[in-house]
Structures are given as C-alpha cells and as structure tokens.
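Chemist: Next come a sequence and a model predicted from it.
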Amino acid sequence: MHRRLIAPGALAAASLMLAIPASAASFSPGAPGIGDPYYPDYGNGGYDVSHYDLRLKYQPATDELEGTATLLARTTQDLSRFDLDFLLDVSEVRVNGAKASFTTSGEHELEITPKSPLAKGTSVTVVVRYSGVPSSKQAYGFTSWHRTPDGGVGANEPEAAWWWFPSNDHPLDKATYDVSVLVPDGSQAISNGTLQSTSSRLGWTRWNWRSDKPQATYLATLAVGRFDLTTGTTDGGIPVVNAYSKDLGANAGAARASVERTGEIADWLSGYFGPYPFDALGGYVPNTTTGYALETQTRPFYSPRQFANGSNTSVVVHELAHQWYGDLVSVRGWKDIWINEGFARYAQWLWSEHEDEGTAQELADYVYASHPADDTFWTVRPGDPGPENQFDIAVYDRGALALQALRNEIGDEAFFAVLKGWPQKHAYGNASVADFQRYAEEVSGQPLAGLFDTWLFQPSKPGAPAARGAAIARGAQAPARPKSWKGIAATNDVHAG
C-alpha cells in the first residue's frame, strides 16, 4: 500500500475532477496491444472489427498505394481513444462521419481520437484515407511487403496488414472483407475469397474480391503483378482460382503441376478434417525471392523457390491443411502455434501414406531417431515455443510427432474423430492448446495431461519408456528414411525468408 501526499495547489484540480460526471470520467484509451505475451504491441484493445472494406489504387511501376479503408466495429469499453496497427501515411480519419484527430506512436500504432467519446457497445464506422510506398516502410527492422519486378505482395506471418491496410492485427479479431483494387490494364490484383467482378476504364482495371467468412488479418493478402489465372471447380463444388506470375522462369511448370492439384487435395483433406469451410479456393505464385509459403485464407501464397526441385504437392497439402487448422480455427494466442503447424505437418504425413511413400508411423519413428537427446531440437517446446522459436522446425516435426503419439495412445477411431470434430467445434473462432487437450480427452475418454506434457512441453527428448508407451521407435535398429521425407523436408522453410 502506498500513501501519496497531495500538494495544496492540487486540491482545486482534484475538486474539479470530482465534479466531472462519472459517465464521462469512465472513458479511457483502448490498449495499444490486444494482450498477447509474445507480441505485446500487436492488435489493440477496446473494440472488435466485424468488416473491412478496402478500396485501393496501386501503381506497380512505383509501388505507390492509395487507399480508403472503412472499418465496421463495435466498442468493448468506454473509449476516449483507440489504436489501429498501420505504417502508411494517413491524410484523414473519420469516426462515425466526423473528422477525428490522429497521430502515430511506437513502431506501428495509429492513435485515433474521435470527436466524441464512444460508449461501450457502440457501433462504429472508421474511415481512414492513406497513401504511401509499402516497400519503403519497416517496423522492428523488417518489411512484410515484397516488391516484385511487376508489382508487390503483402503476405507474412504473424504480421502483414500494416503495410497495406489499417487493422486490429491479431487473430483474435477476425472479420469479413471486401477488397477492391484498381491497377493498370495488363496487371492483375489477387486477394482472398471470390472474385466478384472486374471492370476496365481509361487504362485501369478494378478487381473486386470478397471474403464472407471471418478471416484473421495476417491471412488477408494482396498481390499485384502480371499473372496467368486458371479457374475450375472442385468435386465438392468449390470454385478455384489460381494465379501464376508470368515471370516464374524454370519454376513455372513445377509450380503449376503442384498448385493445379489444389482442388483434388482439398477434397482429399476434407475426408480427414470435415467439409471445406470456405466458398473459395486456390493459390498464387508471384515472382518473389522469398522462400516461404503461407496459408493466406482461401488462396495460399507460394514462393517460386518451393518448386525449384520439381513439383511439390506436399507444400500444397501443408497450406491447404491450414485452411482448417489455422484459418477456420485460429490461435487464441501466438503461443498456440502448434495447433497450426503441427497439424499441417501431420497432414503431410497423411499425404505420404496416401501416396504410398511412407506411413505416419514410419515418419514419426524417423523423426524421433534422427535427433539425439542432446540435439537442441528437443529444447523447443511446441506447446509454447516462445516468439523466438515460433516457427522452429521442432514446432513442425516434434509437433507432428506428438500427434502420432496421441494417435497411438487413443487409437485411430478416436484420433480421427478428434481431427474431424475439432474444426467444427471451434469453427470461425479461436482456440488454445489447452482447449485441444480437453477436447481430445472428451472424445477419447482418456486423461492425456501426461502425454501432452511429455511430447509438447518438456524441453527434452522423451525417453525410451515414454516412446515405447506411445509406440514410437520400438525397433532395435534405426528406422529407414521414408521415401516422402525429402519432399516433406523441402517444405521446411515455409516460414523462412
């Protein structure tokens, strides 16, 4: 308990404060972060966004972007001020039609003070007019905007939105999207969801995309360049739009041979994870120099390097598996990344079984045997890896190994019931590793705390008794490398620059 002496000169001010109506005094700024311990300044407090309407104009030759973003939101507290995450130059902000004052702070905060305070539970319309050159902006020493010879691409994890639209940038605040982009004739604008329409006038073409299911901000994407587009429909009736840069060079054939199987793979995955959860599907391969792929909702981003050694259906399986594990059900906090990456990796193991290139059990045995006890691989805890190890290979491979241990513990019937039931239980929402453990216990009827602790949270290699108990690496000899391993390993840099 602390006592504070009030100087006499302050008494008048204190009396004045007491005279302010309680209702007015209750208004306070929204937090500059949503509360994620891995990234304290990501997202914002005080409101929830329900819809983003982004009306943009982009000039590929100069990387200049102009935009008007309209955000529909509802306040979750009495707000005197609130933040958006954004980096470009803002010229005007309006809140419920009235001009609002604004300033910037920190690495990526746009602070907005509305003309009148906003009561809790109020519907709010925020309009932000802005412009800038996304590739010229950095935060924390990096950029998530990829300049290409014929345009630019916004795609990264856990952040990409700041470079092209103002947002509440955390998976906890999902929203629907309309993205309308004006580009010079001859260029294409690729985004999420369904292509609603295109129209051309005076040398410019407008592309209108709609995502009508909740979508996390990091899963929103924009790519402008010169693309070849292909269209089709899955056996399940989902329209597919794929896009390939006209400048992929030697990687063009392998990229198409992989991504054109998107519909087939999505239908196959639905047998394990349940019906495909969105009304659009596809993928795009811009001519970036990056090495990673990303599960941007309904239309994953693939780097050309993913196809440098030939076709790579395994990476397509990985990113499409995320449509259920990561997109439909998103992390509650970034520490829950295992629910995204461990499951997408395990989908690759199931694809290996499907292709008769090695069973999931053989892959689990190989992973376990390939890393000796003193390998730092085992010091990463997939269930809470820390921000510095969020995309470490252990989150993927040890994460999938944990799923095989779970499968062996509860049996195939319960395991595959969990895989299919989990996306439905938390559809279009968020969940944690603890939530998953509880669900697996509920479905299987077994206590699983010990298994989850051993395989996800201990910073050491599970010993032989634990491995034998989970039916991992039971043989006396080192397991042979499964045929699929090389292809799966080729996707190990899916989140590396």
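Modeler: Received it, and whenever you're ready, just let me know what you need.
Chemist: contacts, neighbours, all on C-alpha from now
Modeler: Will do.
Chemist: Would you confirm that Trp204 contacts Ala189?
Modeler: No. Between Trp204 and Ala189 there is no contact under C-alpha atoms under 8 Å: 11.5 Å.
Chemist: Now do the shared contacts for the two.
Modeler: 182-183 (C-alpha atoms under 8 Å, 6 or more residues apart in numbering).
Chemist: if you count what's nearby, which of the two comes out ahead?
Modeler: Shown here are Trp204 and Ala189; by other C-alpha atoms under 10 Å, Ala189 has more neighbours (27 against 16).
Chemist: show me where the stretch 251-400 of the chain has strands.
Modeler: 281-285, 293-294, 301-302, 329-331 (DSSP state E, counting those that start in this stretch).
Chemist: Now distance to Asp453 too, for those strands, in TSV please.
Modeler: Output for those, formatted as TSV (distance: least, C-alpha to C-alpha, whole Å):
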stretch	distance to Asp453
strand 281-285	36
strand 293-294	28
strand 301-302	33
strand 329-331	19
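Chemist: tell me the SS of the closest residue to Pro158 other than its chain neighbours?
Modeler: Nearest non-adjacent residue to Pro158, counting by C-alpha to C-alpha, 6 or more residues apart in numbering: Tyr218, 6.1 Å away. The local conformation at Tyr218, judged by DSSP: H, G, I helix; E, B strand; the rest coil, is helix.
Chemist: For Tyr218, which residues are in contact?
Modeler: 155-161, 169-171, 296.
Chemist: go with 7 Å
Modeler: 156-161 (C-alpha atoms under 7 Å, 6 or more residues apart in numbering).
Chemist: if we can go back for a sec, which one, of the strands of the stretch 251-400 of the chain, ends up nearest to Leu18?
Modeler: The minimum distance between Leu18 and the strands of the stretch 251-400 of the chain falls on strand 329-331, with 43.2 Å, by C-alpha to C-alpha.
Chemist: okay, now the one to match up with it:
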Amino acid sequence: MAKPGAAGRGDPLFPTLGNGGYDVSHYALALDYVPETNHLKGTATITARATQGLSSFNLDLAGLTVRAATVDGRKARFSRKDNELIVTPAKAVGDGHTFKTTVTYDGAARMMKGADGGLEGWIETDDGSTALGQPSGSMTWFPSNNHPSDKATYDITVTVPKDEDGDPYDVVSNGELIKEEDKGDRVTRHWRAEEPMASYLANVSVGYFEIHKGWTSDDLPVYVAIDPDEAEDAEDVKDLVPEVIDWASENFGPYPFSSVGAIVDHLPGLDYALETQTKPYFEEAPEETLLVHELAHQWFGNSVTPRAWKDMWLNEGLATYAEWLWQEDQDGKPAQKTFEEFYEGTHPDSDGIWGFPPADPPSGARVSDAPVYGRGAMVVHKVREAVGDDTFYDILQTWTDRYRHRNADTQMFIALCEEKSGKDLSGVFETWLFNGKKPASI
C-alpha cells in the first residue's frame, strides 16, 4: 500500500535532512543565474527509485519559489513546510519503480548559517557566487534528498550573462566540462559528474577565474580555477594539485574520479575550505597542508562517504592524518611527533580535541569541531602503531577500494582494521575513539 515517504532521513545529528521512501540515482540541474541581481531560475529533473509505495514524498528545498512539479511527466501537486517540498504525484509511485520528478523554481538564492554557525548555501562573492553545502546548504539552490547516504550522479548546466564589456562569467562545477555554448549575450556551460556524489559536495562557482589545465602522471585531467585577486599567492596550486594526487594515489590507492582540480576564489571572511567533489573549494590561496587535506577527502569522504553525520571523523580524521603523512614524507617530520604535539597541547590545532569522543559528536553544531579532526587523526595514528606500516597502508587501500563510491561507517572501519591485522583492536578504539577523556599516557 502506498503511503507518504518520511520527512527526514532520521540522522541522529540532522534528523530533518534527507527523506525516506526513495533513492536518487541522478540529478539534472538546469540553472539560469544573473550575478548582478543574484536571481536564480532552475529546473531540477531527479531520477529516483521508490523503496516503498509512495503516495507522496519530500524533497529538501530552502527558500526559492516552486512554480511547477511533475512526476513521470504528469502534473503533480506540491506544498511547502519549512525546508520541505512535499510532492504528491497524480498516481502513486509503486515500490521499486524508477520515476522522474521535475521541479521548476526561481528566486533570490540565499546563503544560510549552518548548525556550527558557518556560512553555507548560495553565497555571493565580489564577482559572482559559490554554492557550498556542508552539511545542509545544497537545499538553497536545488531540491534534493539532502543526506550523504543517498549519492547520485549529476549533470549541472548553468547559463550566465556576459558583463557590460561583453566578457562572459566563468562557471566551474564538479566533474568535467562537456559543452560550452555562446548564445550571444549569454553563455551556457554543462558540467557532468559521472561518479556518485553526496549532495553536500555539489558546487557551482560563478565569477572571473584564470583557468589552468594539465595532467597528472596517470593522465588524469586537471582543471584549476583561480580568482585573479589570488593569482599571485596561489601560483603554485596548479602544480601542487597533480603532485599531491600522485603522492596520495601511491598511499591511498587509485584516484577515485575521472578528473581533479581546485577552485581558489576570493571570499574573505568565509574562513573554511570545502572538499567539493573533484575540485575542492578554497576561499583564498591555500597553505600546502590544507590543499593536501582537501584533496585527500576525494578518497576519504567523497568516494567513501559516511552513512551518517556522526561518522564524520572518518572523513576528517583520515584527511587530517594525510597532512601528517605528507609532512612526514615531504618535510621529514614524523607523524609520531605531530601526534605527541596534539597530545601535549602544543600543536596550534590541538585546542579542544578532548571535548567529546570523535565518533560521538553531541550535536550537529559540533560535527566540525576539533575532536573530529585532530583526535580523529590520533585514532588513525594509533591504529598504524598497533598494526605496523605494511598492514596500515593495506587497510587504507582496501578501505578506498572496497567502499569506492559507496557509504561506510565506523563499525565497518573497525572491522576492516581487525580483519587485516588479525588483532583485537577494541582497546585502541575504546581508548582513543569512543572515550571522551584524555588518556593518561600514550
């Protein structure tokens, strides 16, 4: 019997994000954006499979005005409640049926404050905008099943005007640029992300960029976009990206996507970078270790994505530990030394790492706090210490291979560590991952 899909995925930290009753396989987003007015028009065509009979279902959408909705080409009724778009198809969707929903919408796209107080959503820059979605901001620019457990492929087509001098705005997004069309006073660019992506990793950046193209040693295309205001300070980024990818591929396994790059924008005051898929976003020229961190996320977080937000330490702990490994390999600073600095509180990023267990953030507002990053990396280091380097790198490469383009959680990581090492590692994880107190010794 058909019934409404759940409004919310039931995530312990963000219960209203995502929705139940269906799984999305593809988003086709056609956007028309005018930077001068920040006005956005969009048509989202969402291909999904029903996991139950659906008399209605929800999509996450904040702000914007919905003009029309169809399901399998037939007009559907819709209503709004808070950040939920409730769609009622003309005919109930059968369990297991693959269906297409098209939503037409428009309005002044907005930014929002995330649970941690940071800015996200559709953020205006001095020459355009950028869309940043962790954890919830994607719903400010397209309707979605906005939870990392439901990954999908994407086609993102954006039309923008030319400026008063006749120069087109640049549009950079995830994946590869497959088509560019000059329409006289406007330009359309079509980007395609062929590998599954969580909604929070989708990005559109509009503005003026210097574009640098290249290749890694494995012939992977590299696309780096740099705001002219950051060009001097970010001069090394175009060369560092392929260098870091080559290094990370040796340590973590084959790169999981069909292209790589970076976006270096000019957005003073944002105060964070984000691992947007295939092209991490930086609000200014990044330090080398930050670039390593966000590129490491392409393996840890983007390809292998957490099932729930409480598993964020798997993203951030492993990406932070990638920084430690880079410093060990490139600068000769042992990861053990960095570990000791965190334990002793002398590392500049060590403040607050004992606030709560990394695998158990007390609320969504704390999901990006220091324990998830620094203490998460300490957990990874203690695993390395317990199993030895050969087994440790086998664990990392098996993790990225076994769960490539999939979702995984903390218990799956623990099970893999014990499988590969043949050891009971419960003491390590209990002391460093699940215990909220600082261990008495290292």
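Modeler: Thanks, I have it. Remember, it's a predicted structure, so these values are computed and weren't measured experimentally.
Chemist: Please state their TM-score.
Modeler: Here the TM-score for the pair of chains, by TM-score structural alignment, normalised by the length of the second structure, is 0.94; 429 aligned residues with a C-alpha RMSD of 1.7 Å.
Chemist: I'd like to know how far the counterpart of Gly96 of the second structure in the first structure sits from Gly46 of the first structure.
Modeler: Under the alignment by TM-score structural alignment, Gly96 of the second structure pairs with Gly121 in the first structure. Separation of Gly121 of the first structure from Gly46 of the first structure (C-alpha to C-alpha, to the nearest Å): 10 Å.
Chemist: go on, Tyr346 of the first structure?
Modeler: Distance from Tyr346 of the first structure to Gly46 of the first structure, by C-alpha to C-alpha: 37 Å.
Chemist: Between the two, which has more neighbouring residues?
Modeler: Comparing Tyr346 of the first structure with Gly46 by other C-alpha under 10 Å, the one with more neighbours is Tyr346, at 25 against 22.
Chemist: mind listing what the more buried one touches?
Modeler: Ala400.
Chemist: can you do 8 Å?
Modeler: 360, 400, 403.
Chemist: Just give the closest residue to the residue nearest the centre of the second structure, not the sequence neighbours.
Modeler: For the second structure, the residue nearest the mean C-alpha position is Leu201 (2.8 Å; C-alpha atoms, centre = their mean). Closest residue to Leu201 of the second structure apart from its sequence neighbours, by C-alpha to C-alpha, 6+ apart: Thr276 at 4.5 Å.
Chemist: Show me where the second structure has its helices.
Modeler: 237-252, 288-296, 312-326, 335-344, 370, 376-387, 389-402, 410-421, 426-429 (DSSP state H).
Chemist: which of those sits most buried?
Modeler: Among these, helix 312-326 has the highest mean neighbour count (mean count of other C-alpha atoms under 10 Å), at a mean of 26.
Chemist: so where in the first structure does it end up aligned?
Modeler: Using TM-score structural alignment, helix 312-326 of the second structure pairs with 337-351 in the first structure.
Chemist: likewise stretch 381-401 of the second structure?
Modeler: Going by TM-score structural alignment: stretch 381-401 of the second structure matches residues 404-424.
Chemist: how far out from the middle of the chain is the matching stretch?
Modeler: Stretch 404-424 of the first structure sits 24 Å away from the centroid of its parent chain (C-alpha atoms, centre = their mean, to the nearest Å).
Chemist: List the contacts of that stretch.
Modeler: Contacts for stretch 404-424 of the first structure (C-alpha under 8 Å, 6+ apart): 272-274, 324-325, 328-329, 360-361, 364, 436, 439-440, 443-444, 446, 451, 455, 470-472.
Chemist: how does it look with 6 Å?
Modeler: 272-274, 444, 470 (C-alpha atoms under 6 Å, 6 or more residues apart in numbering).
Chemist: Determine how far stretch 263-280 of the second structure lies from the middle of the whole chain.
Modeler: 11 Å.
Chemist: Tell me which residues of that stretch come out buried.
Modeler: Going by neighbour count (16 or more other C-alpha atoms under 10 Å), the buried part of stretch 263-280 of the second structure is 263-267, 273-280.
Chemist: What of stretch 96-105 of the second structure?
Modeler: Residues of stretch 96-105 of the second structure classed as buried: 98-105 (neighbour count, 16+ other C-alpha under 10 Å).
Chemist: Give me the subset of those lying in strands.
Modeler: 98-105 (DSSP state E).
Chemist: will you turn these into JSON lines that also has distance to Asp331 of the second structure?
Modeler: JSON lines is the format used below for these (distance: C-alpha to C-alpha, whole Å):
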{"residue": "Thr98", "distance to Asp331 of the second structure": "52"}
{"residue": "Phe99", "distance to Asp331 of the second structure": "53"}
{"residue": "Lys100", "distance to Asp331 of the second structure": "52"}
{"residue": "Thr101", "distance to Asp331 of the second structure": "52"}
{"residue": "Thr102", "distance to Asp331 of the second structure": "52"}
{"residue": "Val103", "distance to Asp331 of the second structure": "51"}
{"residue": "Thr104", "distance to Asp331 of the second structure": "52"}
{"residue": "Tyr105", "distance to Asp331 of the second structure": "51"}
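Chemist: ok, of the residues you listed, which one's closest to Ala28 of the second structure?
Modeler: Thr102 (9.3 Å).
Chemist: Correct me if wrong: the closest one contacts Ala48.
Modeler: No. The pair Thr102 of the second structure and Ala48 fails to qualify as a contact (C-alpha atoms under 6 Å) at a distance of 11.3 Å.
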